[in-house]
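# Okay, predicted coordinates and the sequence, questions at the end:
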Amino acid sequence: MASRDGNYNNRNQNSGRGSRGGGQNGGRGFGGGGQNAGRGSGGGGQGSGRGSGGGGRNAEPPPMPMASPLMGKKKKPFLGMAAPLGYVPGLGRGATGFTTRSDIGPARDANDPVDDRHAPPGQRTVGDKMKKNQEDDEEDLNDTNYDEFNGYAGSLFSSGPYEKDDEEADAIYAALDKRMDERRKERRELREKDEIEKYRMERPKIQQQFSDLKRKLSGMSDEEWLSIPEVGDARNKRQRNPRYEKLTPVPDSFFSKHLTTGDKHTTVDPLQGLNLPGGLESPYPGGMTPGLMTPGTGELDMRKIGQARNTLMDMRLSQVSDSVSGQTVVDPKGYLTDLNSMIPTHGGDISDIKKARLLLKSVRETNPHHPPAWIASARLEEVTGKLQVARNLIMKGTEMCPKSEDVWLEAARLQPGDTAKAVVAQAVRHLPGSVRIYIRAAELETDVRAKKRVLRKALENVSKSVRLWKTAVELEEPEDARIMLSRAVECCPTSVELWLALARLETYENARRVLNKARENIPTDRHIWITAAKLEEANGNTQMVEKIIDRAITSLRANGVEINREQWIQDAEECDKAGSVATCQAVIRAVIGIGIEEEDCKHTWMEDAESCVSHGALECARAIYAHALQMFPSKKSVWLRAAYFEKNHGTRESLEALLQRAVAHCPKAEVLWLMGAKSKWLAEDVPAARSILALLRGPSVILGTPVAGAY
């Protein structure tokens, strides 16, 4: 007790931070003191420990603590356990402190576990994560990651800076990829479209499957319609058998309350209003009558408003009646019925039409020289059934916008026949160079001679219009049309349609001269060359067709025209449908190999042939197969496709001639031999079929002279 009593409530030299203890080198304990005292809450003395009851030199044992009601409580099981990873004391209640450099401590060891206790293997320590980050930054340039064709799997310069040269290179590669994707874009889209149509034909929709049955419904009689049974109710039980609504009687207090407040009235006293001639009593108060009991609550009574409306209607009907003779100008009984039977000719809400009318009026007043505002206003009135208002508005628009072609055309459309002609004549005076107005003026004329007169007057003012020339030529006879076209090509030398129309009306020699002049004026159009080839074929000069098409390709390329393979194939299909077989075959042979890689030729040509067959251009498909067989004479698949084409669309002679060439180039293709034997057998030439099969069994005979009737 000497040590504790001597140092209690004292502060000696080098005393610690304890709240009461003191002595030389005193510790931080609550009550300890003395030389080198520890941090214990009750001990003191030299070399004392950190325990709560340890004593120093000559120290007596601490007194036994007094019994406390908290001593009997059970100790919490987590008090002796280590804190979980990442646990910060006081963080949950916001007691976060600050950290200084002295509190950070040493760096974490590489073998220390990471904070994530559920990390996968290879990432559970600090060293593993550092190693993974270093590996991500470095490129894997091992030989196992190298391919002879593609090189390294990753980019060799991904860690380097992205400069302007890299951006330019990426843009070039992106442009190349886009160009490669657009090369066959049209064909791919057409093929996808054809596949979708074919799929729709094979698997039509339900509405298409029942379309024929729906058309048959138009022939059903009324009795058959009425005899159709009702559709069964497929709803669930709760919807089929809804519970009846429970109604509760309204108490009398509710009615009495509303009668006293004046919200609603169920009866009207006749003495409260004026007795009018129509037989109805006015519900609103008179001069000497008290009127309805409305205490002025400020609420609207809809019943009174409805009664007032009916009363006003009755007053107006009574006023229009003739009191002297007893005859009525308007039938009061049928007036409301007539109003109900009136069906508006426009769709939409009245309020929307009013809003649109106000909006367009504001636009017209703000910018009166804006033609679309006048056109929209006139069409709005036309839709609502006010045709005369629409005509007045559009005529006002012609005054405000006299140089607007659309306003004049709309005015001519809204006006009746003779008035429309006058409007068009007025429009021509304001717009003498408008082609559309001249066309409209010709359409308003019913006589052909009047139409010709209008169009010739128009051509005097607008001689460069191709549309006017075409419309005028369509009304003329062939001889007059030829004369007019000769003048038209002088006024419009760059119109291909006019040149071709003139060539069709001329003789053979004159047509050749016309087409030569057309090529001089328009050296970049392919249709002129194709028409020249068709002209030579039509006149029996087929040996010139191939030369003309070859010269066309050369001339167009010299003038900087890109040869579009798909467009030329479409032109060949049109020639095939028009009967120009030599021209279509010459076009196919000239353009079939343009713009195609060598490894894609076979596949592309087979697709082209199938496309021509689907479009009905059989001669084009035959020319494509012939060119493919010439380029791939040893391909059995090409011979088979050509044979199937001749079998389905050709003659027996053409099929047998093709098969004879096929077995000469592919002697080991048994299918071709069997097709030839079957063709002979179907033609009832059994000996020839047997001879072909005999040649198939003895391949050594193939190179010799075949049996008569066989290949």
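Right, received. Where do you want to start? Quick caveat: nothing in here was measured; it's all calculated off a predicted structure.
# When you work out contacts or count neighbours from here on, use the C-alpha atoms and nothing else.
Will do.
# got a list of contacts for stretch 621-634?
585, 588-589, 592, 602, 605-606, 608-610, 612-613, 635, 638-639, 642, 665-666 (CA atoms under 8 Å, 6 or more residues apart in numbering).
# So among the residues you listed, which ones count as buried?
585, 588-589, 592, 602, 605-606, 608-610, 612-613, 638-639, 642, 666 (16 or more other CA atoms under 10 Å).
# just the residues you listed now: which is nearest residue 425?
If you rank these by distance to residue 425 using CA to CA, residue 612 comes first, at 51.4 Å.
# any idea which element that closest one lies in?
Element membership for residue 612, per DSSP states H and E: helix 601-614.
# Could you tell me the angle between the helix or strand just after that helix and helix 601-614?
Later in the chain than helix 601-614, the nearest helix or strand by DSSP H and E is helix 618-631. Helix 618-631 and helix 601-614 are oriented at 160 degrees to each other (axes from the mean of the first three to the mean of the last three CA atoms, to 10 degrees).
# Can you name the element that comes right after helix 618-631?
Downstream of helix 618-631 (by DSSP H and E), the next one is helix 636-649.
# which other helices and strands contact that following helix?
If contacts are counted by 3 or more CA pairs under 8 Å, 6 or more residues apart in numbering; DSSP states H and E, helix 636-649 sits against helix 618-631, helix 652-665.
# ok, second structure coming up, stack it against the first:
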Amino acid sequence: MFSGTKDFMGKPAPAGYIAGLGRGATGFTTRSDIGPAREASAAALQKEAQATTGDDAGDDERYNDDPENESGLFSSLPYDADDEEADAIYAAVDAALANRRKKRRDTKDKEQKASIDDQPDKLTDMFVDAKIELRNVSVDDWEALPEAANLSRRKTKKDLGRERFVPVPDSVLTTAHHATQVDAAVPAGQADGTHTDFVEMGAARDRVLGVRLDQVSDSVAGQTVVDPKGYLTGLNSVLHKSDAEIGDIKKARLLLKSVITTNKNHAPGWIAAARLEEIAGKLVQARALIAKGCEECPKNEDIWLEAARLNTIDNAKVILAKAVRHIPTSVKIWLHASKLEGELASQKRVLRRALEFVPTSMTLWKAAISLEENPRRCAHLADACPLSACRSPVDMWLTLAKLETYDRAKAVLNKARKTIPTAHEIWIAAAMLEESQGNAANVEIVIGRGIQALANKGTVLPREKWLDEAVECEQSGAVLTCQSIIKHTIGMGLEEEQFKKTWIEDAETCTEKRCYATARAIYEHAVAALPHKKSIWRRAAFFEREHGTREQLLHLLERAVAAVPHAELLWLMAAKEKWLAGDIHGARSTLAAAFQANPASPQIWLAAVKLEQENRDYDRARAFLARARDQAGGEPRVWMKSAVLERLLGDFDAAIALVQEGVMRFPTFAKLWLIWAQVEEARGNIAAARDVYAKALKSAPTSVALWVQSAQLEERAGWEAKARVILDNARMVKPKTPLLWYEAIALEKRCGNTSQARFLLATALQECPTAGLLWGEAILLEDRPQRRARILDAIKHCGESDLHVLLAVARVFWAERKGDKARSWFERAIKADDDYGDTWAYWLRFERMHGTPERQAEVVNKCVAAEPKHGEIWPRVAKAVENTGKSIEEILELVAAEVKSTV
């Protein structure tokens, strides 16, 4: 900026420059100078500069628009670093000023915007949306708008000339009444027409209408000349098309005309054009178009079939006759021509003629055979069929075999096997044929040979395909064939370590498909191949119990206990089935054999005790328990069952002695403590029972049942406050336990403190948000208008398969008298858990009130089959001393009588 060399040195002076003019010098001129020796004016300088730069003088105004514009006089000057620095300084100053005023400007803008929003909207702005919707109004809607009425009530010259209407005088109505000549008599006092009887006028109008209707009716039969059904049919046949539809048809007609004109050999274009005329109601034009199309595209079978469809049956026969001359190998045309024939002989003649032109068509051969009534004739046709030339001759062979006798069917299948050696269907059909004749031994031989023959020919089907074939055989009634297929193919492509898992999955899949014979065959092969796998025997036994007979189950269990004698569950299932069948001696024999195989098994000892106890042979039961305490004394349930038996027999001292010895051996086994406390309570010693619970809670503080029973003891004794304290302490020891919260809520409900129960429930749901037991109680405790919302919340938190939520929903629908919905939700609850006895009781109570005897019997039978053991009320009723030895049906009746029928 302060360099020693000036920028203007060595540069030419600008035009009109006079040295010293800026300091007041006027200068001087000589004759050699050009121009006057005086100061040039600004206008002259500008004009001269424009002339030098070539700018147009007419654009002077654009230089005054922007003071920063330097494209005029100073456009030729260089833009150096000084100018750039100056511009940067000015820009920084402008930015600083803008930032300083930005806050004030923003505030002012917000105030203006707020003032604008506070102002009421203009009338034009309020109807912007309505104006936009006017674009969708059609011309017909505009024309249908009514004219605006004149509501000013001003009398103008225009209104004076308007036509006026006045009420019709009574005399005119009377004259019209007499003109009908229906009733010419005029009552007295009304001859002058001054009085009007509107009732009489209405009757006259009805008579006139009746006379006019009688005029259009038949005077002979009393029926109208116009046929109502025919008239309505004619109305239905009339096609009412809008302008848009007519326009679309015209456009489509033009397009299709262009298609068939440019490419006359395009058959779909002719078909589309004919169908368009058919839709438009011009059937004659459609037939003409399709006829012309047949001439242009004689080798296309679709266009001939379309022409036959558009014409009458007689004309269609002629058209198809022309078609087969052009396309004699078209199977579709021959079949359609056969269907058009009304007589069976004509249909056979057409198909035989077709087979002369297309002898390798399996479709034509099948159609021809299906029309034959004589099996011998069918066999003759099948023999005439060149099966080796057909694409799928297997079905033909099988069809022919089904039409023959046993010996001829075997010959046909043997011929088919030689003709098509790679078809497994022929071998399966041969096996089914043997099974139908009762040759069970030959079935397995045929399947085995067939698999070997297919393997020799290189045809190896996957195991899944053979499994599907077995399922099809079962559905066809060929059970032996199904079993043979399973026996020879179920292990194909599997390693030995994959047998168990894969076979169980296959059996379960077949069970889901209700293919029980296939599943049974899989289990039979599995237990034969893996006889020492207890899990397979167990699954097979469960399958037979659900889907088989008792004889099949007992036979399987006998084989199972012989194969795996150390499987205690199988012994117990066998003994139980014999006991249920009424074979007490057989059950005892089974348990005796189980003792020899498993002498130290507490489950078998307890099963023997239960058997004797159910049969009321208590001495044998005591003897078994004594031996069990000696040989299986390490099982606490043996001591518990011993104490329970003594309590049942009324020997409380012996029961307490056994329990005391048991708790010394197993101090953490809560059920022993519970029996001890219950025996003390039964003896009327509440204080002793309270002491037992106190000791039990010290030995087994994590047992929820001990806390609950202790609180219920205090409640029965009348100490509700102490029961609350026990439950509070239990929740401190076992937090987030839904059962403890539920018992606390139930305690408050029994005491009548509904508000406190709701408070506890809200707290419990916060601590246990996914507990179905609490959500079910929340649904029932909610007021009726809010129950639906509470149900949705429960399903959201617990899912759609929670037992307690489903049961609560069923009870809600029951209370609302929606029987079908309640029944469906009871069924869903049973599917979720059929071991919960209270659900069965509620369902039976519901059916007792709203169901039929058949439904009640169905519920009872299903409950007996399920054998429930758990619930809120069920265990207490089932384990009561007075209910010992009662059946499941009797326990169900007792629990159903105890549950509440309302919410």
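It's in. Just so you know, these numbers come straight off a predicted model, no measurement behind them.
# Quick check: TM-score for this pair?
The TM-score (TM-score structural alignment, normalised by the length of the first structure) is 0.50; 385 aligned residues with a CA RMSD of 3.7 Å.
# Pipe the helices and strands packed on helix 636-649 of the first structure into a markdown table and attach distance to residue 136 of the first structure per row.
Output for these, formatted as a markdown table (distance: least, CA to CA, whole Å):
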| stretch | distance to residue 136 of the first structure |
| --- | --- |
| helix 618-631 | 54 |
| helix 652-665 | 60 |
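# Buried deepest among the ones you listed, which one?
helix 618-631 (a mean of 21; mean count of other CA atoms under 10 Å).
# Mind jotting down where the helices sit in the stretch 601-750 of the second structure?
602-614, 618-631, 636-648, 652-665, 670-682, 686-699, 704-716, 720-733, 738-750 (DSSP state H, counting those that start in this stretch).
# May I see the ones you listed arranged in CSV, with mean neighbour count and distance to residue 108 of the second structure as well?
As requested, the helices of the stretch 601-750 of the second structure are arranged in CSV below (neighbours: other CA atoms under 10 Å; distance: least, CA to CA, whole Å):
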stretch, mean neighbour count, distance to residue 108 of the second structure
helix 602-614, 20, 90
helix 618-631, 17, 97
helix 636-648, 22, 87
helix 652-665, 18, 87
helix 670-682, 22, 80
helix 686-699, 18, 76
helix 704-716, 20, 71
helix 720-733, 17, 63
helix 738-750, 19, 62
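# Would you mind giving those as JSON lines with distance to residue 821 of the second structure added?
Shown next, in JSON lines, are these (distance: least, CA to CA, whole Å):
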{"stretch": "helix 602-614", "distance to residue 821 of the second structure": "39"}
{"stretch": "helix 618-631", "distance to residue 821 of the second structure": "47"}
{"stretch": "helix 636-648", "distance to residue 821 of the second structure": "42"}
{"stretch": "helix 652-665", "distance to residue 821 of the second structure": "48"}
{"stretch": "helix 670-682", "distance to residue 821 of the second structure": "40"}
{"stretch": "helix 686-699", "distance to residue 821 of the second structure": "44"}
{"stretch": "helix 704-716", "distance to residue 821 of the second structure": "34"}
{"stretch": "helix 720-733", "distance to residue 821 of the second structure": "37"}
{"stretch": "helix 738-750", "distance to residue 821 of the second structure": "27"}
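# Would you mind saying which of the ones you listed lies nearest residue 253 of the second structure?
Closest among the helices of the stretch 601-750 of the second structure, using CA to CA: helix 738-750, at 75.5 Å.
# Packing partners of that closest one?
Helix 738-750 of the second structure packs on helix 704-716, helix 720-733, helix 754-767, helix 772-781, going by 3+ CA pairs under 8 Å, 6+ apart.
# I'd like those written out as a markdown table, with distance to residue 842 of the second structure added.
Below are those laid out as a markdown table (distance: least, CA to CA, whole Å):
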| stretch | distance to residue 842 of the second structure |
| --- | --- |
| helix 704-716 | 24 |
| helix 720-733 | 28 |
| helix 754-767 | 23 |
| helix 772-781 | 14 |
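# For residue 827 of the second structure, which of these is the nearest?
helix 772-781 (16.5 Å).
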